[in-house]
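Colleague: here's my sequence, what's the structure:
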Amino acid sequence: MSAETIVVLGDSISAGYGIEAGKGWVDLLQKKLEAEKFPHQVVNESISGDTSAGGLARIDSALARHSPEWVLLELGGNDGLRGLTPKQMHDNLNEIVKRSKQAGAQVLLLGMRMPPNLGKRYIEIFYQVYPELAKEHDLPFVPFILEDVALKAELMQRDRIHPNADAQPIIAEKVWEYLGPLLK
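Modeller: So this is what the prediction gives:
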């Protein structure tokens, strides 16, 4: 693949869980790049249910196969939902960022927040992993990929965890808001 590859390493949010094939935010991002005349190809390396540990286990092969210019890192939500420690998540995401940079890729970190039923303290500690990593590695960072989606029932699937088809263009725009200027 060319140096103009963007790899999305994520979980169900990026894999398009419950969404018709070709209609997820990652597919819409590819269409946006084409419409804006960018030469980039988006490769979706996302797996529903994946954790930061799963992403770490897969990053080397994804980097070797695609030699991306960018890695959009959207992991951590399942770590939080499974109650894994924010330190484990930090260490895994930190290593993914390091390996991506060593391979010559730039990283855009896509932040996630946890639902309130997990408790205020855990939610705050969990969320702080993202701005901390962004600062440690001087990374561009989307504070919350589901910012304009998560609290709107009409944009969420029945499980209240996964965004529905109507939410996908909003998520794609949120990512584009940060990625677009970086590509220019």
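Colleague: CA only for contacts and neighbour counts going forward, please
Modeller: Will do.
Colleague: which residues touch the residue nearest the centre of the chain?
Modeller: The centre of the chain sits closest to residue 74, judged by C-alpha atoms, centre = their mean, with a distance of 1.9 Å. The contact partners of residue 74, by C-alpha atoms under 8 Å, 6 or more residues apart in numbering, come to 8-11, 14, 109-112.
Colleague: now tabulate the residues you listed in JSON lines and tack on secondary structure.
Modeller: Below are those laid out as JSON lines (DSSP: H, G, I helix; E, B strand; the rest coil):
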{"residue": "8", "secondary structure": "strand"}
{"residue": "9", "secondary structure": "strand"}
{"residue": "10", "secondary structure": "strand"}
{"residue": "11", "secondary structure": "coil"}
{"residue": "14", "secondary structure": "helix"}
{"residue": "109", "secondary structure": "strand"}
{"residue": "110", "secondary structure": "strand"}
{"residue": "111", "secondary structure": "coil"}
{"residue": "112", "secondary structure": "coil"}
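Colleague: mind giving me the ChimeraX command for buried ones among these?
Modeller: Burial among the contacts of residue 74 is assessed by 16 or more other C-alpha atoms under 10 Å; the matching ChimeraX selection reads:
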select :8,9,10,11,14,109,110,111,112
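Colleague: next one: the residue nearest to the centre of the chain from residue 63, what distance?
Modeller: Taking C-alpha to C-alpha, to the nearest Å as the measure, residue 74 falls 16 Å from residue 63.
Colleague: kindly report the same for residue 51.
Modeller: For residue 51 relative to residue 63 (C-alpha to C-alpha), the value is 18 Å.
Colleague: to compare against the first, here's another:
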Amino acid sequence: MRQINRKWTFLLLIIALVFLQACSDEKQKFELTDSAVILAFGDSLTFGTGANPEQSYPAQLAKLTGRTVINAGVPGEISEKALERLPELLNKHHPQLVILCHGGNDLLRKLNVGELESNLGKMVDLIQQSGADVLLVSVPKPGLLMQASPVYQRVAEAKGVAIEDSIIAKVEAEIEWKSDPIHPNAIGYKKIAEQLALWID
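Modeller: Have a look, this model is predicted:
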């Protein structure tokens, strides 16, 4: 009898662990109004370098979500300049959600990582002060492994914001999804848009 009870206890424990894992894997969703504006703020990965304008991830995300998505990507921009540019865009568009994907040029140019972290943190502060939510998107550090730079996790944890930590690195690791060594092609941008769409209700 005790052996049967132990088996049931073990089975119930396994079921509970599976349930808890499923709950932990459930992605946070941003509940946006139908008229919500999403500001996609970043550099060339946001702009859509390597594809036609309608194939950029903001353009594809707009189609997937039915929301207005502003493409505020500037190719070649470093985080210091982005921090200067952000307030005007927040005041102009009044977004409900800002997708912040920046810092790739800082990493490529091997600029000070501490300054990148500080600039990203200040951008998050500005976005939150405007009343918008933040989805921080990690960019991989240069190298063969294409792993997201840990700076993004540190910022997300410090500021308590949601983070999409894998999709850019995943796209960058697939030659078939890229137009050049750095930038995605239309398929790559579609993959990014599809993943980001999972965050939005």
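Colleague: quick check: TM-score for this pair?
Modeller: Superposed pair, TM-score by TM-score structural alignment, normalised by the length of structure 1: 0.85. Supporting alignment: 168 aligned residues with a C-alpha RMSD of 2.0 Å.
Colleague: and the helices in structure 1, which stretches?
Modeller: Listed in chain order, the helices of structure 1 (DSSP state H) span 12-15, 25-35, 52-66, 77-81, 86-102, 120-137, 168-183.
Colleague: please work out which of those is packed deepest.
Modeller: helix 12-15 (a mean of 24; mean count of other C-alpha atoms under 10 Å).
Colleague: where does it end up in structure 2?
Modeller: Here helix 12-15 of structure 1 aligns to structure 2 at residues 44-47, judged by TM-score structural alignment.
Colleague: and if you look at stretch 64-83 of structure 1?
Modeller: Under the alignment (TM-score structural alignment), stretch 64-83 of structure 1 falls on residues 91-110 in structure 2.
Colleague: and the match of helix 12-15 of structure 1 against structure 1, how far off on average?
Modeller: Its matched residues in structure 1 lie on average 0.5 Å from stretch 44-47 of structure 2 after superposition (mean C-alpha distance after the TM-score superposition for structure 1).
Colleague: what residues does that stretch touch?
Modeller: With C-alpha under 8 Å, 6+ apart as the criterion, stretch 44-47 of structure 2 contacts 40, 53, 56-58, 71-77, 101, 183-184.
Colleague: got it, and stretch 126-142 of structure 2?
Modeller: Here stretch 126-142 of structure 2 has contacts from 30, 86-87, 90-91, 94-104, 107-108, 124, 146-149, 152-153, 156, 161-166, 168-169, using C-alpha under 8 Å, 6+ apart.
Colleague: run the last query once more with 7 Å
Modeller: Here stretch 126-142 of structure 2 makes contact (C-alpha atoms under 7 Å, 6 or more residues apart in numbering) with 90, 95-101, 104, 107-108, 124, 146-149, 152, 161-166, 168-169.
Colleague: would you mind finding the match for residue 163 of structure 2 in structure 1?
Modeller: In structure 1, the residue paired with residue 163 of structure 2 according to TM-score structural alignment is residue 141.
Colleague: can you get me a residue count around its match?
Modeller: 22 (other C-alpha atoms under 10 Å).
Colleague: my read is that it contacts residue 135, right?
Modeller: No. Look at residue 141 of structure 1 against residue 135 with C-alpha atoms under 7 Å: they stay out of range, at 9.3 Å.
Colleague: counterpart of residue 57 of structure 2 in structure 1?
Modeller: So, by TM-score structural alignment, residue 57 of structure 2 is matched to residue 25.
Colleague: tell me, how many residues neighbour residue 16 of structure 1?
Modeller: 25.
Colleague: contacts only, for it.
Modeller: residue 24 are the contacts of residue 16 of structure 1 under C-alpha under 7 Å, 6+ apart.
Colleague: residue 66 of structure 1 versus that one, what's the distance?
Modeller: Where residue 66 of structure 1 is concerned, residue 16 of structure 1 sits at a distance of 21 Å (C-alpha to C-alpha).
Colleague: aligned to residue 169 of structure 1, what sits in structure 2?
Modeller: In structure 2, residue 169 of structure 1 lands on residue 190 (TM-score structural alignment).
Colleague: hmm, its match is touching residue 60, no?
Modeller: Yes. With contact defined as C-alpha under 7 Å, residue 190 of structure 2 counts as touching residue 60 (6.4 Å).
Colleague: which helix is the longest one in structure 2?
Modeller: Per DSSP H, structure 2 has its longest helix at helix 2-25.
Colleague: what's the end-to-end length of stretch 164-181 of structure 2?
Modeller: End-to-end distance for stretch 164-181 of structure 2: 22 Å, by C-alpha to C-alpha.
Colleague: can you tell me what sits against that stretch?
Modeller: By C-alpha under 7 Å, 6+ apart, the surrounding residues in contact with stretch 164-181 of structure 2 are 50, 136-140, 146-148, 182, 184-185, 187-188, 192, 195.
Colleague: TSV please, covering the helices of structure 1 and showing distance to residue 2 of structure 1.
Modeller: Below are the helices of structure 1 laid out as TSV (distance: least, C-alpha to C-alpha, whole Å):
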stretch	distance to residue 2 of structure 1
helix 12-15	22
helix 25-35	15
helix 52-66	8
helix 77-81	30
helix 86-102	16
helix 120-137	25
helix 168-183	15
